[in-house]
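> Okay, predicted coordinates and the sequence, questions at the end:
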Amino acid sequence: MQAHKESESRFAPYMKIIAHRGWSSQAPENTEAAIEKAIALGVDMVEIDVRRTRDYRLVVYHDAKLGRTAEGDALVRTLDQADLMKLDNGSWYGEDFKDEKILSFDESLEICKNRMRLMIEIKIDRGDVFAPSVKTLVDSIQAHEMMDQVCIQSFNTDVLKSLNEVEPGLELHKLIVFKLPLSPFYFDEKISTGKLFTESFYKAINISYRYVTIPLVQAIRRRDKEIYCWTADKLKPMNRLSKIDVDGIITNYPSKLKTLLSLK
């Protein structure tokens, strides 16, 4: 068996290891520390979350509201970027991380430039407006000369379409989440199930690992698209996914996945 190694082919012969919000089981999520730990581990990609601020700039933060990881209780979109970047975003995890702040999107690009690929999830809440920030995001990626170092994922099809219109060269991934029986087939109701596999402006479909099956992978492959899974943290699903030809797994435990793949 071949050990896990990098390949230049479009459909990689191995499963990519994608560190969820950085190495978030070893450092506070979406911080410089978590990203640096993932880089040091040698993952294939780091996944981060990006939100717009009141002044339509961008920060790296998962939740719509402060409080779980960063100090405060305001909605992220009600504060300016400069004020958000002053907040403690690490003490909740441990005293060693008390100096970690909320990163700007530009800072995350600077950390990863020429070192690590980034999978960027655009976070948008019901009633939020991200459109004015689309060009800001694209301009930042281009200014850092990182077009070939990033991919962008979102549940929101309209945002993906806008990104494609502004910069057709971006690698876009469609996030979906399958539901339980008798509920919607997947999260975004604006796309029919037929278009899900055939839309040309995105390269990959990213889906919860729980709903990935061999027939689904085969259907996606027939449409010349890639498939990534989130967020698998236990060995049993990691092992199952490694046997059915997915392109990558997003995980909070990248070292566990790396060890598993090294044994194949």
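Okay, I see it.
> From now on I want contacts and neighbour counts done on CA atoms only, so please keep to that.
Will do.
> And the strands in the chain, which stretches?
Using DSSP state E, the strands of the chain run over 16-20, 45-52, 58-60, 103-104, 117-122, 150-154, 171-176, 204-208, 226-230, 248-251.
> what's the helix ranked longest in the chain packed up against?
Counting residues, the longest helix in the chain under DSSP state H turns out to be helix 131-143. Packing partners of helix 131-143 (3 or more C-alpha pairs under 8 Å, 6 or more residues apart in numbering; DSSP states H and E): strand 58-60, helix 157-166.
> can you do 10 Å?
strand 45-52, strand 58-60, helix 105-112, helix 157-166 (3 or more C-alpha pairs under 10 Å, 6 or more residues apart in numbering; DSSP states H and E).
> for those, which one sits closest to K86?
For the helices and strands packed on helix 131-143, the distance to K86 is smallest for strand 58-60, at 11.7 Å, taking C-alpha to C-alpha.
> Quick check: closest non-adjacent residue to Y209.
Distances taken as C-alpha to C-alpha, 6 or more residues apart in numbering place C229 nearest to Y209, at 4.9 Å, with adjacent residues excluded.
> Might one say that the one you found is in contact with R240?
No. Contact criterion C-alpha atoms under 10 Å: C229 and R240 do not qualify, at 11.7 Å.
> Between the two, which is the more surrounded one?
With neighbours defined as other C-alpha atoms under 10 Å, C229 and R240 compare such that C229 has more, 24 against 13.
> Against D128, how distant is R54?
Per C-alpha to C-alpha, to the nearest Å, R54 is found 11 Å from D128.
> Could you do I214 as well?
Counting by C-alpha to C-alpha, the gap from I214 to D128 is 36 Å.
> Have a look at the two and say which one is more surrounded.
Neighbours per residue, other C-alpha under 10 Å: of I214 and D128, the larger number sits with I214, 13 against 10.
> What distance do you get for the more buried one to D245?
I214 is 8 Å from D245, by C-alpha to C-alpha.
> next one: A204
A204 is 14 Å from D245, by C-alpha to C-alpha.
> And for I39?
Applying C-alpha to C-alpha to I39 and D245 gives a distance of 24 Å.
> Then Y228?
Counting by C-alpha to C-alpha, the gap from Y228 to D245 is 10 Å.
> joint contacts of these two?
Taking C-alpha atoms under 10 Å, 6 or more residues apart in numbering as the criterion, Y228 and D245 both touch 15, 217.
> Neighbour count: those two, which is higher?
Per other C-alpha under 10 Å, whichever of Y228 and D245 has more neighbours is Y228, with 26 against 20.
> The more buried one: what's it in contact with?
By C-alpha under 10 Å, 6+ apart, the neighbours of Y228 are 15-16, 18, 173-175, 204-209, 212, 217, 241, 245-250.
> please redo it, this time with the cut-off set to 6 Å
206, 247-249 (C-alpha atoms under 6 Å, 6 or more residues apart in numbering).
> Tell me the one among those nearest to N30.
I249 (17.5 Å).
> Count the residues that sit near the closest one.
Neighbours of I249 under the rule other C-alpha under 10 Å: 29.
> want to compare, so here's the second one:
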Amino acid sequence: MVAVTVEQHQATATPLVVAHRGASDEEAEHTLRAYRKAFAHGADGVECDVRLTADHHLVCVHDRRVERTSNGAGVVSTLELARLEELDWASWKTRPEDLEAPDSDPERARLLTLRRLLATIVEEGGEPIVLVETKHPTRHGDDVEKTLVQVLRSFDLDRGDRPGRPRVRVMSFSARALQRVHKLSPQVPLVHLVSAKGPSLPLDGTLPKGVGVVGLDIALVRRKPKLVRKFRKHGHGVFVWTVDETADLDLCRELGVDVVITNRPRRAIDRFAAGG
């Protein structure tokens, strides 16, 4: 259970650790096994990307196409859920121990839907952080956010933070996507993602209306560490992604960011616990 407020940490607070696509350095990303391992390590929360299938199901897949993370081919938005569920989503990251016991975990290679991920998290209880990123551009347009809000509503997760419930935040690089979520469900906290490769908003510490948190690329934080203070001065929370290296973990702690999003949650937790 998260014992402190997600956003608005004091500058001296240790950042919370959110597992990027689960414990994705150890397990195949966006699989239930990766998320369970992240929580077993003690992560404060998890992050996932969602895309809409041809028959309007939200699935946890980062790429527009399926080739990198499955044994299939094609564009996620043009394939139906049943076809995607036929694919193997983990063999690309097979380890020697998995070859020794291929039948030990039937969930290992299974496609993960957002509904299944949320159901698992809700069932476990507590107040973990759940960051959901909508991917754009997409042929489905605003149907992504409409469907996402419907799914959150079905789990009673669209009314902001409440005791004993997961703490959901919707993230996107698209300000328009975030505004759609805000219009449909104004109590859901929002995170505007900013990449070092091409910032999509002014880096003056301000955020679009209704957005309370910025999600900064670690490359941008390395280059412009004063950005953290700028956003804080405007009352905004600061999340940083993807923070895997020890020096970057130390920098985030020194700057007092609220959340680090990492592929290696165990390393981050151990580093922060050691204090060195």
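Great, that's in hand. Here the structure is a predicted model, which is why all the values come from computation and not from measurement.
> TM-score them against each other, please.
Once superposed, the chains reach a TM-score of 0.88 (TM-score structural alignment, normalised by the length of structure 1), with 250 aligned residues with a C-alpha RMSD of 1.9 Å.
> re earlier: output the strands of structure 1 in CSV; the columns should cover distance to W92 of structure 1.
Output for the strands of structure 1, formatted as CSV (distance: least, C-alpha to C-alpha, whole Å):
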stretch, distance to W92 of structure 1
strand 16-20, 18
strand 45-52, 18
strand 58-60, 17
strand 103-104, 16
strand 117-122, 23
strand 150-154, 27
strand 171-176, 29
strand 204-208, 27
strand 226-230, 24
strand 248-251, 21
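> out of the ones you listed, which comes closest to L137 of structure 1?
L137 of structure 1 lies closest to strand 58-60 among those, at 7.5 Å (C-alpha to C-alpha).
> So for the closest one, what gets flagged as buried?
58-60 (16 or more other C-alpha atoms under 10 Å).
> Where does it end up in structure 2?
Mapped onto structure 2 using TM-score structural alignment, strand 58-60 of structure 1 spans residues 58-60.
> Can you tell me, leaving aside adjacent residues, what's nearest to P225 of structure 2?
P225 of structure 2 sits nearest to L255 (C-alpha to C-alpha, 6+ apart), 7.5 Å away.
> That should have said V246 of structure 1, apologies.
Closest to V246 of structure 1 by C-alpha to C-alpha, 6+ apart is I227, at 5.6 Å.
> Count residues in the vicinity of that neighbour, would you?
By other C-alpha under 10 Å, neighbour count at I227 of structure 1 equals 23.
> D25 of structure 2 now?
Residues within reach of D25 of structure 2, counting by other C-alpha under 10 Å, total 17.
> swap in S192 of structure 1?
11.
> and what of I17 of structure 1?
Neighbours around I17 of structure 1, by other C-alpha under 10 Å: 23.
> where's it relative to Y209 of structure 1, distance?
According to C-alpha to C-alpha, I17 of structure 1 and Y209 of structure 1 sit 14 Å apart.
> Please apply the same query to Q149 of structure 1.
Q149 of structure 1 is 24 Å from Y209 of structure 1, by C-alpha to C-alpha.
> Likewise for K258 of structure 1?
Distance from K258 of structure 1 to Y209 of structure 1, by C-alpha to C-alpha: 17 Å.
> Touching, P128 of structure 2 and E47? I think so.
No. Contact criterion C-alpha atoms under 6 Å: P128 of structure 2 and E47 do not qualify, at 10.6 Å.
> Mind listing what's buried along stretch 85-101 of structure 2?
Result for stretch 85-101 of structure 2 [16+ other C-alpha under 10 Å]: buried residues 87-90, 93.
> Next step: those restricted to helices.
Short answer: these have none in helices (DSSP H).
> which one of the residues you listed is nearest T113 of structure 2?
W89 (12.2 Å).
> Spatially nearest residue to the most centrally placed residue in structure 2, not counting backbone neighbours?
By C-alpha atoms, centre = their mean, the mean C-alpha position of structure 2 lies nearest to E47, the distance being 2.0 Å. Nearest non-adjacent residue to E47 of structure 2, counting by C-alpha to C-alpha, 6+ apart: L131, 4.5 Å away.
> so what's that neighbour up against?
47, 168-170.
> could those go into CSV alongside distance to E7 of structure 2?
Shown next, in CSV, are those (distance: C-alpha to C-alpha, whole Å):
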residue, distance to E7 of structure 2
E47, 16
V168, 12
R169, 11
V170, 14
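> So H62 of structure 2 sits against D49, correct?
Yes. With contact defined as C-alpha under 6 Å, H62 of structure 2 reaches D49; the gap is 5.3 Å.
> Just the endpoints, please. Distance across stretch 57-69 of structure 1?
Termini of stretch 57-69 of structure 1 sit 20 Å apart (C-alpha to C-alpha).
> got a list of contacts for stretch 96-110 of structure 1?
58-60, 85, 87-91.
> And the furthest pair within those residues?
Longest span within the contacts of stretch 96-110 of structure 1, C-alpha to C-alpha: L58 and S91, 22.2 Å.
> about what we covered before: looking at K258 and Y209 of structure 1, which one has more neighbours?
The neighbour comparison of K258 of structure 1 against Y209 (other C-alpha under 10 Å) goes to Y209, with 22 against 18.
> Distance check, the more buried one against K195 of structure 1.
Using C-alpha to C-alpha, Y209 of structure 1 is found at 21 Å from K195 of structure 1.
> Can you point out the buried residues in stretch 63-77 of structure 2?
64-66, 69-70, 72, 76-77.
> Now tabulate these in TSV and tack on distance to T5 of structure 2.
Formatted as TSV, the buried residues of stretch 63-77 of structure 2 follow (distance: C-alpha to C-alpha, whole Å):
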residue	distance to T5 of structure 2
R64	34
R65	36
V66	36
T69	34
S70	37
G72	41
V76	35
S77	36
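> Between the residues you listed, which sits nearest A273 of structure 2?
Among the buried residues of stretch 63-77 of structure 2, and counting by C-alpha to C-alpha, the member closest to A273 of structure 2 is T69, at 32.6 Å.
> How about the closest one, nearest residue that isn't a chain neighbour?
In space, T69 of structure 2 is closest to W89, 5.7 Å off (C-alpha to C-alpha, 6+ apart).
> Tell me who's in contact with that neighbour.
W89 of structure 2 touches 69-70, 109, counting by C-alpha under 6 Å, 6+ apart.
> Span of stretch 81-98 of structure 2 from start to end?
Stretch 81-98 of structure 2 end-to-end distance (C-alpha to C-alpha) = 26 Å.
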